[in-house]
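S.K.: With the sequence up front, the predicted model follows.
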Amino acid sequence: MTNERSLSQKWADFRATKAQLFWTGIGCAVATMVVGFTWGGWTTGGSAQLAAAQAGTTARQELAAAICVDRFNAGGDATAQLATLREMSTWERGKFIAGGGWVAMPEMMGKTDVAATSCAAQLVATPAPQAASTAAP
């Protein structure tokens, strides 16, 4: 007669050593960290600070672009300036906006390139103003 035990009997009789428990705990901790950082969305403090700084910069540039559009449209010669802006090539528009002073912000000294380009893109994307009808009904 063979003396083979079933898997459930082997499991019931198993007693782990301290070394096996220690290395199992280390393996579980490492596996948890790998899963957390790759799929769980965990980040380190440094990468979180970098992401927050980039988000702040992007928000400031978007706000400056929105203010720029309002300043541009509030100008007395906005229609003529918009026609000039639309005639320019894409890479010249940001310099035109920055040179006109519409995107100037006190906190963004020298960092207005992205905001100026965004402002120019928003202005060019707006529909052309409709000419007022002078015909009497």
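M.R.: Structure received. Numbering: from 1, shown residues only.
S.K.: Could you use CA atoms for every contact and neighbour count after this?
M.R.: OK.
S.K.: And the helices in this protein, which stretches?
M.R.: Shown for the chain, the helices assigned by DSSP state H span residues 7-13, 18-38, 45-74, 78-87, 90-100, 113-125.
S.K.: and residue 107, which of those is closest to it?
M.R.: helix 45-74 (9.2 Å; CA to CA).
S.K.: quick one, that closest one and helix 90-100 angle?
M.R.: Put simply, helix 45-74 runs at 80 degrees to helix 90-100, going by axes from the mean of the first three to the mean of the last three CA atoms, to 10 degrees.
S.K.: what angle separates helix 45-74 from helix 78-87?
M.R.: 120 degrees.
S.K.: about what we covered before: most neighbours per residue, which of the helices of the chain?
M.R.: Highest mean neighbour count of these: helix 113-125, a mean of 20 (counted as mean count of other CA atoms under 10 Å).
S.K.: okay, pairing it with this:
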Amino acid sequence: MADHERGWSSYRPSKTLWGWSLVGASALTMVLGFTWGGWTTSGRAGVMTDIAVRDARADLVASVCVHNFVTANDAADNLKSLKAKSSWERDDFIKEGGWATIAGIDETVTNATDDCADQLMKLKELPQATDPVVSDS
């Protein structure tokens, strides 16, 4: 049999070639994993967690703020006043009204008043108050 007929069956790579192949495959796996595979470092995961916690707190406080605003006695007048304000004055109007204040949270929650104002601006009209459901039990 001629050398060209044996092909890959007789090929025996050296230990050096095996070593560099392993290093290259490992590097390629890491590059693909971190770019397209969704892998992340612990530092990046910590940052993502902090952002998610901050956003969740802002959403919670904004929801409470909208509820407090809508259930206030003069909600219709307040909504008209809020809609008359410019976009950079709305969060101050919400803060001054005290609707974003929650007992037990002393510090200001980032983005909560902006989210509250945005949700209120989307309202076409105030929702009707519903009576609580009373069970016969």
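M.R.: All right, it came through fine. Remember, predicted model here, so these are calculated numbers, not experimental data.
S.K.: that older thread, adding distance to residue 106 of the first structure, write the helices of the first structure out as CSV.
M.R.: Below are the helices of the first structure laid out as CSV (distance: least, CA to CA, whole Å):
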stretch, distance to residue 106 of the first structure
helix 7-13, 72
helix 18-38, 39
helix 45-74, 10
helix 78-87, 23
helix 90-100, 13
helix 113-125, 13
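S.K.: The counterpart of residue 79 of the second structure in the first structure: what's it in contact with?
M.R.: Structural alignment (TM-score structural alignment) places residue 79 of the second structure against residue 82 in the first structure. Counting by CA atoms under 8 Å, 6 or more residues apart in numbering, residue 82 of the first structure touches 123-124.
S.K.: How much space separates residue 82 of the first structure from residue 71 of the first structure?
M.R.: Going from residue 82 of the first structure to residue 71 of the first structure by CA to CA, to the nearest Å gives 12 Å.
S.K.: In space, not sequence, find me the middle residue of the first structure.
M.R.: residue 55 (6.0 Å; CA atoms, centre = their mean).
S.K.: Trace that residue over to the second structure, please.
M.R.: Residue 55 of the first structure maps onto residue 52 in the second structure, by TM-score structural alignment.
S.K.: quick one: that match from residue 46 of the second structure, how far?
M.R.: Residue 52 of the second structure is 10 Å from residue 46 of the second structure, where distance means CA to CA.
S.K.: same thing with residue 8 of the second structure?
M.R.: 49 Å.
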